[in-house]
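Engineer: Here is a sequence together with a model predicted from it:
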Amino acid sequence: MQKLNRAEVEILLASGSSLAGSDLSETNLSGIDFSAVDMSSCDMRYTDLTGAVLNSANLSHSNMGAADLSLASLKRANLKNVDLRWGILKNSDFTDSDMQSIGLLEANVSGSILARVNLSDGDLRRTNLSGASLVGANLSRSNLAMADLTGAAIEGVSFDTCNTYGTKF
């Protein structure tokens, strides 16, 4: 897997190419529009995606540990089996995304919109979800141990068989 820089990513996007399996780690990709792009199985550890548009993008099975997705738009994105532990996802929009089996260990998702998101089977231990909107989200079988949901909107959320040990509501 060859490491790509910002210019190479922009050239591939302009040609309509897939980014699946690419090494985008530690790259500044802030503000880029990745709508409907296949970015599955990418290495995006420590990548700056601040303000990026990833609507309907396929990010499944990607390693995004410690990536910065602050102010990003990920509406209807596929984030199944993504590793986002220690990620910064503040004030982002994940409306209608599939985040089944996501790893959000110690991530900061404060102030984000997670309306109607599928977070079932997710690892959300010690995740900061304060002030987030989780209206209609599915958190079934997720591990929310020690998570912070202070001030979060949780109307219609499914917490079936969740581990909520030490969770702040």
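Structural biologist: Perfect, I can see it now.
Engineer: drop to CA atoms for contacts and neighbour counts, all remaining ones
Structural biologist: Noted.
Engineer: now the helices: where do they sit in the protein?
Structural biologist: Secondary structure of the chain, counting by DSSP state H: helices at 6-14.
Engineer: burial count for the closest residue to Arg126 other than its chain neighbours?
Structural biologist: Excluding the flanking residues, the one nearest Arg126 by C-alpha to C-alpha, 6 or more residues apart in numbering is Ala147, at 4.2 Å. A total of 23 residues lie near Ala147 under the criterion other C-alpha atoms under 10 Å.
Engineer: ok, so what distance separates Ala147 from Glu8?
Structural biologist: Taking C-alpha to C-alpha, to the nearest Å as the measure, Ala147 falls 38 Å from Glu8.
Engineer: so what's the nearest residue to Ala57 once chain neighbours are set aside up against?
Structural biologist: For Ala57, ignoring the flanking residues on the chain, the nearest one in space by C-alpha to C-alpha, 6+ apart is Ala36 at 4.2 Å. The contact partners of Ala36, taken as C-alpha atoms under 8 Å, 6 or more residues apart in numbering, are 54-58.
Engineer: can you redo those residues as CSV with neighbour count and distance to Asp121?
Structural biologist: What follows is the contacts of Ala36, written out as CSV (neighbours: other C-alpha atoms under 10 Å; distance: C-alpha to C-alpha, whole Å):
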residue, neighbour count, distance to Asp121
Leu54, 27, 23
Asn55, 22, 22
Ser56, 21, 21
Ala57, 22, 21
Asn58, 25, 19
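Engineer: Now distance to Ser73 too, for those residues, in CSV please.
Structural biologist: Converted to CSV, the contacts of Ala36 look like this (distance: C-alpha to C-alpha, whole Å):
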residue, distance to Ser73
Leu54, 6
Asn55, 6
Ser56, 10
Ala57, 10
Asn58, 13
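Engineer: second one coming, line it up with the first:
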Amino acid sequence: MKVKILFFALLLAPLYLATPATAENPAHVKQLQETNKCPKCDLSGADLKGANLSDADLQGANLIGANLSNAILERANLMSANLVGVDLSNAQMSRSILMGANLIEANLSNANLISADLRYANLVAATLMNVNLTNSELDGANLVGVNLSSANLNGANLLGANLTGATGLPFDLPGAATTRGPFTPPPGSGTPDGRESGGSRVVPSQKTPPRRGEPRENRNNGNVPTGIPETQQK
């Protein structure tokens, strides 16, 4: 008898081991639904498809593997939230705060992220097909291996963003110039997790052509007065 019990226990063990280790806390889900505030809550694996979470406070929340497809997250605070593998396809997230959020392998296809704050967010291997990132802040973001096919990046700030291995990136971003090399954040602005930035980056263009009659830019480090033709410089 004991042998049979042991046999069935061993037979069923893989099924228990295969059960996902993450599951939402029902009390936290209820708190979010009733108050629209659940910072640092455990919402991993939660089914929030189509939920209206505009202006929600989810700072530092655990949303690993959650279903937020078609959800409304406009102006929501998701700073430093754990969104690994989350489904945010078709989500409305304009002006949302995702600074320092972990979005590894997240699905953001067709999402609306107009004017969203994604500074220093980790988007490694995320799907960003047809996403609208108009005027969004992506400076210092980790975009290694992301799929940006048909993404709208008009006016997006990609200063210091790591685009190594990214696919679907347009060759010419309006008002921006592409450069390579390591990016050093300004003093006191380091990344939340202390990681280094590097690889490809996009730097917004700051220069405008001189107007007719105005002297051209001095390219001699101040040794020759502005306006003197370069052919006369010694």
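Structural biologist: Looks like it arrived, so ask away. Please read all numbers here as calculations on a predicted model, not as lab measurements.
Engineer: mind checking how far the residue nearest to Arg126 of the first structure is from Ser110 of the first structure?
Structural biologist: 11 Å.
Engineer: for Gly51 of the first structure, same thing?
Structural biologist: Distance from Gly51 of the first structure to Ser110 of the first structure, counting by C-alpha to C-alpha: 15 Å.
Engineer: Equivalent analysis for Ser120 of the first structure, please.
Structural biologist: Distance, Ser120 of the first structure to Ser110 of the first structure, by C-alpha to C-alpha: 19 Å.
Engineer: all strands of the second structure, in order?
Structural biologist: Assigned strands in the second structure, in chain order: 176-180, 200-204 (criterion: DSSP state E).
Engineer: what separates Asp42 of the second structure from Ser89 of the second structure, distance-wise?
Structural biologist: Distance from Asp42 of the second structure to Ser89 of the second structure, by C-alpha to C-alpha: 21 Å.
Engineer: nope, Glu24 of the second structure is what I meant
Structural biologist: Using C-alpha to C-alpha, Glu24 of the second structure is found at 20 Å from Ser89 of the second structure.
Engineer: quick one: which of these two has more around it?
Structural biologist: Ser89 (23 against 19).
Engineer: Map that one across to the first structure for me.
Structural biologist: Under the alignment (TM-score structural alignment), Ser89 of the second structure pairs with Lys90 in the first structure.
Engineer: thought Leu54 of the first structure was touching Ala72?
Structural biologist: Yes - using C-alpha atoms under 8 Å, Leu54 of the first structure is in contact with Ala72, at 7.4 Å.
Engineer: And the contacts of the longest helix along the second structure?
Structural biologist: In the second structure, taking DSSP H as the definition, the longest helix is helix 2-18. Helix 2-18 of the second structure has contacts (C-alpha under 8 Å, 6+ apart) with no other residue.
Engineer: Check which residues of that helix are buried.
Structural biologist: Residues of helix 2-18 of the second structure include none that count as buried (16 or more other C-alpha atoms under 10 Å).
Engineer: try stretch 63-72 of the second structure
Structural biologist: Buried residues in stretch 63-72 of the second structure (16+ other C-alpha under 10 Å): 63-72.
Engineer: Any idea how many residues pack against Ala7 of the first structure?
Structural biologist: 10.
Engineer: roughly how far apart are it and Met64 of the first structure?
Structural biologist: From Ala7 of the first structure over to Met64 of the first structure (counting by C-alpha to C-alpha), the distance is 20 Å.
Engineer: do Asn163 of the first structure as well
Structural biologist: To Met64 of the first structure, Asn163 of the first structure is 24 Å away according to C-alpha to C-alpha.
Engineer: swap in Ile88 of the first structure?
Structural biologist: With C-alpha to C-alpha as the criterion, Ile88 of the first structure and Met64 of the first structure are 10 Å apart.
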